[in-house]
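> this one's sequence-less:
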């Protein structure tokens, strides 16, 4: 049997067909292919994308895939979906999107979420929600209620990006405990939608789709949609998960102590625990993992750095004319550690949770026009990203988790030997690299949800380590990191003083 996986990324849509027997990818397609989707930011700190753009691109990518004569589309038996987390999609009673999605890196609702945290009570909120409402979907929905009241009244349901694509495929709107938890709508103590959130914001609980198991049927492919896509009708959508839980699943990171990482548009470390862990300052966040149940708790503690691959792309766009990423990495590798004194803070993509939801902006520090060229910028940007990972990993360590190894897919920034070596040397943790892809993970997740595999472990039994990168015995990075951290702390202190004067 074949399985179809859809990955709704920030930069593009990726779809793959996987052979369930061999667990290998038969064919894949991406849309757009040669460019990246833009993030709409009409006001600084805002970030939106059109749900209908995602849907059109999903259809284009699947049509491209089914036109491939390497497999028979009629053999596809289940569909899985992975998606960018925390985005708010608002639909009317006919399932039409009423506005652009307010996506994961949008910062407009930070103050709304932080006020809710204080009013609900930090200790109570953290015990029940495991997070501050801070900058998550609940706060974004509250922003719509306060600022777009007419649209709020028209809304029939709210959902996450993956829920919307499943709705378009099947005509059925569903959600899961994992999805509700990433929106900060789930009460982990009461095991239900949070009454505290509903009461505080004055939400109508009827806007939430029906709750289904994450591995399980979320509707079947509509006949009219199937004919558009070159697929047979009735295929079940049997898996939906946010991109980071899905990435962890695809790396077989399911049990306490196991840790996954990604370095795409954003950078993430995702550690699994069997305890309801929370950071007292909500700098790292805890959500229900793909295999979470109230009886057998598995949560993912997520460190997110918004400015990761997006910084690397920005550097390429503005300093790397005429060269590709591989050439950028070669030029950066020719520069010594420390980039001849140039330091970059990579925080230019909205409010950063590890910085208490502050919008610091990216900073180039000690740039010398006579001493630095683009090679230094290439290296310093990747060093800055790796330092940010170390900064966040230390927060995870403060919360009692000390990974002995991190698993990552050999993709995005982990394609860079330069970055991977920096990451390992700066964090002090070995990295195991795997052939890994979000759409392939979603496809295999569909196999679990449809019963083709009896357990998640069975679905990834063929997973093989490509390479293990160990920390070097002696590097200058600890001293360089401490210098970088001192600069970051200084920038944060200056920003705090400036805000106090303004207020």
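Sure, I can see it. Computed from a predicted structure; not experimentally measured.

> Please make it C-alpha for all contacts and neighbour counts, starting now.
OK.

> wait, what's in contact with the closest residue to residue 129 other than its chain neighbours?
Setting aside the residues directly before and after it, residue 129 is nearest to residue 187 in space (C-alpha to C-alpha, 6 or more residues apart in numbering), at 5.3 Å. For residue 187, the contact set (C-alpha atoms under 8 Å, 6 or more residues apart in numbering) comprises 128, 129, 181, 193, 194, 195.

> Please spell out the PyMOL selection for the buried subset of those.
A single PyMOL command is used to select the members of these judged buried by 16 or more other C-alpha atoms under 10 Å:
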select buried, resi 128+129+181+193+194
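
> Just the residues contacting the host helix or strand of residue 311, thanks.
Here residue 311 is covered by helix 309-319, with elements defined by DSSP states H and E. With contacts defined as C-alpha under 8 Å, 6+ apart, helix 309-319 is touched by 263-267, 324-325, 328, 346, 348-349, 374, 377-378, 381-382, 412-413.

> Quick one: name whatever helix or strand follows it.
Following helix 309-319 in sequence order, the next helix or strand is helix 325-333 (DSSP H and E).

> count of residues packed around residue 245?
29 (other C-alpha atoms under 10 Å).

> Just confirm it is within a helix.
Yes - if the criterion is DSSP: H, G, I helix; E, B strand; the rest coil, then residue 245 is within a helix.

> how far away is the residue lying farthest from the centre of the chain from residue 338?
Most distant residue from the mean C-alpha position of the chain: residue 370, 38.6 Å away (C-alpha atoms, centre = their mean). According to C-alpha to C-alpha, to the nearest Å, residue 370 stands 16 Å off from residue 338.

> ditto for residue 221
For residue 221 relative to residue 338 (C-alpha to C-alpha), the value is 53 Å.

> Check residue 495 too.
Residue 495 sits 25 Å away from residue 338, going by C-alpha to C-alpha.

> Please compare the first structure with the one that follows:
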């Protein structure tokens, strides 16, 4: 019996077909080969077309089929992972009304900050576990305020994964996990937040039916099945945001377990059984994939917008003709600390861990007679690792203090330079797995369809491929790098705080 996993990323859509018996990947593919565009009509804005995601999903599935090795008719269930916090709006005929305002868009920060003040810090944090910030609810409020003609046509609002499931099945559902990441969910009442809905003046009818993450979210329609060479009626049995799904793919389901990813954004994600929150909302708490009212499982999430996005810019600017592997090899030729070169990786929108400030990306201490492109490549990776350390220190303040972190051997973790910088900056060992979001979505589909008797069975054949631990001499050396990097960041934050506020 086969499982199909779909991962709707910012850069591309990836799909994998997994054998449910062995948990072995039979085939995988992604589309497009090059990174998808992000539409930025103004500074701080970020949009993508949901129709583009759907077209890319079909292309990726077709490419996967062409690789052979399986019969598409043997696929028994579908799971979906997706970029978090995006806003998709459709009318009563399921037509998209505007581009999706995606996760790294900053236009709604002021709206969210005002809601935080007006509703009250204590109410927001104790009930939603977060400030509204620039999450999905605030983005919907921005549309209501600035595009009223579009807002008046909205029949349903969705997260990106809800939209792809709708295209597959014709049905619109969501989950507590999805609503919590949008800051629409009240954890005290275990339902949609009346405070948010009433404050922004949203209609209750805008929200889809809320179902468990692991459940039937509809069945593939005949037309779609024919186009994708699948059987009519295959159930979509799992939908989750990319970070909860990454945690699932690494079997991070129990309190105290921690996952990380370093793709377009960088994330550390720890599971807790406490309705806890950061008083400044610098790290965020959402319902995990296995959240239930009677068994609280929360994901405490640190997000760094400028991670792979910075490294992509560095590669495209300084090494357009080289592969990432070649760039990583060159980075290893520069010394630890990059001979004093420091890079702040914050050029992809407002950073929540920096109180939603837009610090920007910066390169510091360039010595024209010393620094080479290799120094830039290493300094970028070290700067990202330092940002992870900065965020992990905030998580430690909030009770997440991992003894080991699990991650997929992909994206930035393909670089030995970055991986070693990460463990030596944070002081935490890391376990690497040959896993990714589409594989996790496929496994999730098997759990949701009850093909697996339990989550433990679903991960019975998945083993770590590497274990990297900090070395005392290296952590001492990297502590100096981190303190130097943090001094640069503190100076920029002070400059932002010193700027006059214009009304």
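Arrived safely, thanks for sending. Keep in mind the model is a prediction, meaning the values are calculated, not measured.

> re the thing from before, inside strands: which ones of the contacts of helix 309-319 of the first structure?
Counted as lying in strands by DSSP state E, out of the contacts of helix 309-319 of the first structure, are 263, 267.

> Pull out the buried members of the contacts of helix 309-319 of the first structure.
263-267, 325, 328, 346, 348-349, 374, 377-378, 381-382, 413.

> in stretch 223-235 of the first structure, what's buried?
225, 226, 229, 230, 231, 232, 233, 235.

> What is the neighbour count of residue 275 of the first structure?
Counted with other C-alpha under 10 Å, residue 275 of the first structure comes out at 12.

> can I assume it is in contact with residue 296?
No - counting by C-alpha atoms under 8 Å, residue 275 of the first structure does not reach residue 296; the two are 9.9 Å apart.

> Name the residue in residue 495 and residue 338 of the first structure with the higher neighbour count.
Each of residue 495 of the first structure and residue 338 has its neighbours counted (other C-alpha under 10 Å); residue 338 has more, 19 against 15.

> residues contacting that one?
Residue 338 of the first structure neighbours (C-alpha under 8 Å, 6+ apart): 380, 383, 477, 480.

> Equivalent analysis for residue 173 of the second structure, please.
So residue 173 of the second structure contacts 162, 166, 208, 209, 210, 211, 217 (C-alpha under 8 Å, 6+ apart).

> Quickly note the distance from the residue nearest to the last one when sequence neighbours are not counted to residue 441 of the second structure.
Spelled out, it's residue 217 of the second structure. In this structure, residue 217 of the second structure finds its nearest non-sequential neighbour in residue 236, 5.3 Å apart by C-alpha to C-alpha, 6+ apart. Remark: distance between residue 236 of the second structure and residue 441 of the second structure (C-alpha to C-alpha) = 10 Å.

> Same question for residue 116 of the second structure.
33 Å.

> what about those two, which has more around it?
residue 441 (35 against 20).

> what helix or strand is that one on?
Using DSSP H and E, residue 441 of the second structure falls in helix 437-448.

> Contact partners for residue 91 of the first structure?
97, 98, 155, 156, 157, 158.

> So which of those residues belong to helices?
Judged by DSSP state H, the subset of the contacts of residue 91 of the first structure located in helices is empty.

> will you turn those residues into TSV that also has distance to residue 281 of the first structure and neighbour count?
Listed next are these as TSV, based on distance: C-alpha to C-alpha, whole Å; neighbours: other C-alpha atoms under 10 Å:
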residue	distance to residue 281 of the first structure	neighbour count
97	34	19
98	34	17
155	33	18
156	34	18
157	31	20
158	28	22
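
> ok, back up a step: if you count neighbours, what's buried in the helix holding residue 311 of the first structure?
Buried, per 16+ other C-alpha under 10 Å, within helix 309-319 of the first structure: 309, 310, 311, 312, 315, 316, 319.

> And for stretch 186-204 of the first structure?
Under 16+ other C-alpha under 10 Å, the buried positions of stretch 186-204 of the first structure are 186, 187, 188, 193, 194, 196, 197, 201.

> from the middle of its chain, how far away would that stretch be?
Offset of stretch 186-204 of the first structure from its chain centre (C-alpha atoms, centre = their mean, to the nearest Å): 24 Å.

> you'd agree the residue nearest to residue 217 of the second structure is up against residue 445?
Yes - when contacts are counted by C-alpha under 8 Å, residue 236 of the second structure is listed as touching residue 445 (7.1 Å).

> okay, the two: which has more neighbours?
Using other C-alpha under 10 Å as the criterion, residue 236 of the second structure and residue 445 rank with residue 445 on top: 32 against 27.

> For the stretch 1-150 of the second structure, which segments count as strands?
Along the stretch 1-150 of the second structure, the segments classed as strands by DSSP state E, counting those that start in this stretch run 2-8, 13-19, 25-31, 47-48, 75-82, 88-90, 100-101.

> and the contacts of residue 173 of the second structure, which of them are in strands?
209, 210.

> I'd like to know which of the contacts of residue 173 of the second structure are buried.
162, 166, 208, 210, 217.

> Of those residues, which is the nearest to residue 341 of the second structure?
residue 162 (43.2 Å; C-alpha to C-alpha).

> Verify the contact between residue 214 of the second structure and residue 452 for me.
No - the criterion here is C-alpha under 8 Å, and residue 214 of the second structure misses it with residue 452 at 11.8 Å.

> one step back: what residues do residue 236 and residue 445 of the second structure have in common as contacts?
Common neighbours of residue 236 of the second structure and residue 445 (C-alpha under 8 Å, 6+ apart) are 77, 78, 79, 80.

> For residue 480 of the second structure, see how far away the third one is.
Residue 79 of the second structure sits 44 Å away from residue 480 of the second structure, taking C-alpha to C-alpha as the criterion.

> just the contacts of residue 173 of the second structure now: which is nearest residue 148 of the second structure?
Using C-alpha to C-alpha, residue 208 is the member of those that lies nearest residue 148 of the second structure, at 20.7 Å.

> quick one: what's aligned to that closest one in the first structure?
Aligned counterpart of residue 208 of the second structure in the first structure: residue 209 (TM-score structural alignment).

> Enumerate every residue touching that match.
Taking C-alpha under 8 Å, 6+ apart, we find residue 209 of the first structure in contact with 157, 158, 159, 173, 174, 175.

> Show me which of residue 79 and residue 480 of the second structure is the more surrounded one.
Taking other C-alpha under 10 Å, residue 79 of the second structure and residue 480 do not tie; residue 79 has more neighbours (33 against 13).

> Fine, thanks again, bye for now.
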